[in-house]
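Participant: Have a look; sequence and predicted model below, questions after that.
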Amino acid sequence: MRMDELAKAAPKPTGVGEMFQLLRDGQPRTRSDLATLTGQARSTIAARVDALLGSGLVAPAGEATSTGGRPPATFAFNPAARVVLAVDLGATHARLAVTDLAGTVLAEHSEQIAIADGPAPVLDRVAELGHLLLDKADRQAEDLVSVGVGLPGPVEHSTGRPINPPIMPGWDDADVPGHLGRRLHVPALVDNDVNIMALGEHATAWRTVDHLLFVKVATGIGAGIISDGAIRRGAQGAAGDLGHIAVPGGLDLPCRCGNTGCLEAVASGPAIATALQAQGLDARSSADVVALVRSGDLAAGREVREAGRHIGEVLAACVSMLNPSMIVIGGVVADAGEHLLAGIREVVYRRSLPLATQHLRIVTSRTGARAGVLGAATMAAEHVLSPAAIDALVG
């Protein structure tokens, strides 16, 4: 965008934190540029640039082209100034990364865990790994400014506490932010795993897409909703819980939530594995299902495609309600490839209104297994780079 277009489009910042947002894109700008964009006095701009330079979040970026006389100095966002710890916890895995404030991964680690061991041992291990990753990234503890965490269950985002998570015994109402905050001495932000996957996919692969639905198909099925460019969590953080919507005309299969015929009971990885076991195949998990599909097993391919159709039945209603321009399919079962996508597309395009599907794209995740940590890093960085946080830092 040209400077004059940006000046017209951008709201006029009133404080240093809001002015800093103009530099978040990394493009070098002069003090004169910032004065034009904000309409503020050169002396005010100079003082605010000096404050940001002092924080390290903005750094000199060379000189602009001279229009006569001495070339003016430029300044840009310095994402390397601080780091965040990103944590993606699943039922049986932990993925962690230390990233800079732009989400560039500096060090990462994955290992098997059991979320059912409870919050204290799992979070203590997270804190231990966080310190190890800081060392691996050659960063000091004081460089860490926040932690982002994704959990495999419902989370009240305002408090960061899990709410009756079905596969996390002992975690209900656990003070996850408090526990990690005490161990790592920085603020901790917590959300459910599908929301952070949606954030990671959006920030990394589809930043210009304002209306996106990220669907995770694995042990459970859930969705993260990006609308008007921002994640939408709902009143209690339960938005996007696709797995417990009844499949239209679905099978009367029991679900772990206590109901029957839920999408998760019909089309999740374990549900597909159970259907294949009934046909005499050795499938105990989502990974086994994917391996069978990749080996060319016809029965596995048929079952995955049928699961895609069931998911499509629910997503067709979501498309009519939310009108996304993109649906991204992630999670372990998405690794089965076109079989799942074909089933989803078949039903969504047939059942949704033409206006809603006119420009709708249905694709697989580009970030794959990294979606969660990238989203956790995005959530953690946004917290410390918000206008209010910058005002507090340099005020």
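Facilitator: Cool, the structure landed. Numbers count the residues shown, from 1 in each chain.
Participant: For the rest of this, base every contact and every neighbour count on C-alpha atoms.
Facilitator: Fine.
Participant: Give me the residues contacting the helix or strand that contains residue 135.
Facilitator: Using DSSP states H and E, residue 135 falls within helix 119-136. Helix 119-136 is contacted from outside by 85, 87, 96-98, 107-109, 113-115, 140-141, 170-171, 174, 176, 179-180, 183-184, using CA atoms under 8 Å, 6 or more residues apart in numbering.
Participant: give me the number of residues near residue 24?
Facilitator: Applying other CA atoms under 10 Å, we find 18 residues neighbouring residue 24.
Participant: I'd assumed residue 77 was in contact with it.
Facilitator: Yes: in this structure residue 24 lies within contact range of residue 77 using CA atoms under 8 Å: 5.7 Å.
Participant: about what we covered before: off-centre distance for the helix holding residue 135?
Facilitator: With CA atoms, centre = their mean, to the nearest Å as the basis, helix 119-136 stands 21 Å off its chain's centre.
Participant: List the buried residues for that helix?
Facilitator: 119, 120, 122, 123, 126, 127, 129, 130, 131, 132, 133, 134 (16 or more other CA atoms under 10 Å).
Participant: got another, please set it beside the one above:
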Amino acid sequence: MTGRPGRTWRGGSQTGAGDLLELVRSGRAVTRGALQQATGLSRATVGQRLDRLFRAGWLREGAGGAVGSPLGGRPALTLEFDGSHAVVLAADLDTRHARAAVLTLTGEILAEHAGTLAIDDGPETVLGELGHRFAGLLEKAGYPAAGVCGIGLAVPGPVDSETGRVVQPPIMPGWDGYDTGGRLSRAFTEHTGAPAVPVLVGNDADLMAYGEQRAGYPDCRAFVLVKVSTGIGAGVVVDGSLYRGADGGAGDIGHIRVGADALCRCGSFGCLAAVASGGAVARRLAESGVPATSGSDVRELLAAGHPQAAALAREAGRRVGDVLATVVTLLNPGVLMIAGDLAGTPFLTGVRELLYQRALPRSTAQLDVVTSRLGERAALIGAGALVVEHLYAPDRVEERLTAMGV
């Protein structure tokens, strides 16, 4: 028996309060009778373990009222995860901007701020400023800092999922190997006076993919998101779980060599990002006299209908589509989502032209090529979801309840 995708269900006498919470959160069992039937536990044991979750404030009787019990007898009250008992903080760093938010445990944004923050300023400065912004957002949301249960952070570089540290990032000078989670946790405490909380760090494209898949395509078994902004990266979700590779480097398609002679920010020549990213398009526009320095500038030009920007975006889309033909053939995704600064009609047209021309028909027969639903909030939603899945995983639930004395 399985819980959420990618998790092994223990069942029987090993079933703890965390497993029951998982069944309720996933919607697989939302009454006491259904929990008995799913786990094989007695009514008394289910009641005892649910009582711990009620006392912790993590579970409540659902607003749906009573439903028929699978064990017969009187209708049973539904149970639901109480997403209001704590909040999560999340931030998404780009090269020149940062977006931060306070979210409920179910992903609703309570307060949000977007503004300039240059990643080139280094981790000490950037993470310290995020701590300050988090404090302001909590005040804006009217929520006490003591109610924060964790922080999620999206960064534009590879992240080792075991250590939470950025690894050899091409566009994040000074961040390689830095204790990002530790510094952000300290900054949160310094600016709020609240105790330290867990900090989870992830690659921005990964967390965008996680947020988009969970919000819009929960039944898609293989989901790929490609973010095309200042650089190019991809996030992959397989069976509901992020695929990060051996050390967090999966999806770094911006550094696939495409035979061009352009110098990439990573120091190599011919990378896809050097010729087809928002930054590359901005450089070509600047060379022709159009003021543009970044992917966000290109996005504004595209929104204004600038013909040269549209032509270059379509050309960039064709280059990315050529690479994605290989990605689609390898992974056979059900959804391929294009996101980021260039994710408009010209770029998407170029992607489709080369993708369907180069990939085998078998690989694209069931493929939907779409654009982002969550837009600039995708990484925030994904970062928040990552924290919640971490903190409310069955084993961690048991640890946390014990630490709370429940």
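Facilitator: Received it, and whenever you're ready, just let me know what you need. This is a predicted model, so every value here is computed, not measured.
Participant: other SSEs contacting the helix or strand that the helix holding residue 135 of the first structure is followed by?
Facilitator: Downstream of helix 119-136 of the first structure, the first helix or strand assigned by DSSP H and E is strand 144-151. Counting contacts by 3 or more CA pairs under 8 Å, 6 or more residues apart in numbering; DSSP states H and E, strand 144-151 of the first structure packs against strand 83-89, strand 188-192, helix 193-205, helix 371-385.
Participant: Would you mind giving the orientation angle of strand 144-151 of the first structure with respect to strand 188-192?
Facilitator: Angle of strand 144-151 of the first structure versus strand 188-192, following axes from the mean of the first three to the mean of the last three CA atoms, to 10 degrees, is 20 degrees.
Participant: Pull up the aligned stretch in the second structure for the helix holding residue 135 of the first structure.
Facilitator: Aligning helix 119-136 of the first structure against the second structure (TM-score structural alignment) gives residues 123-140.
Participant: hey, which of the helices and strands packed on strand 144-151 of the first structure is tucked in deepest?
Facilitator: strand 83-89 (a mean of 30; mean count of other CA atoms under 10 Å).
Participant: residues in contact with that strand?
Facilitator: Strand 83-89 of the first structure is contacted from outside by 94-101, 115, 126, 130, 143-152, 193, 372-377, 380-381, using CA under 8 Å, 6+ apart.
Participant: Report the contact partners of residue 282 of the second structure.
Facilitator: Residue 282 of the second structure makes contacts with 292, 293, 294, 295, 297, 298, as judged by CA under 8 Å, 6+ apart.
Participant: which residue in the first structure lines up with the fourth one?
Facilitator: Using TM-score structural alignment to pair residues, one finds that residue 295 of the second structure aligns to residue 286 in the first structure.
Participant: nearest residue to that match other than its sequence neighbours?
Facilitator: The shortest distance from residue 286 of the first structure to any non-neighbouring residue, by CA to CA, 6 or more residues apart in numbering, is to residue 269 (4.3 Å).
Participant: Counterpart of the one you found over in the second structure?
Facilitator: Checking TM-score structural alignment: residue 269 of the first structure goes with residue 278.
Participant: again with residue 369 of the first structure
Facilitator: Superposed on the second structure with TM-score structural alignment, residue 369 of the first structure falls opposite residue 376.
Participant: and the helix holding residue 135 of the first structure, how far from the second structure on average?
Facilitator: Helix 119-136 of the first structure, aligned to the second structure and superposed, deviates on average by 1.6 Å (mean CA distance after the TM-score superposition for the first structure).
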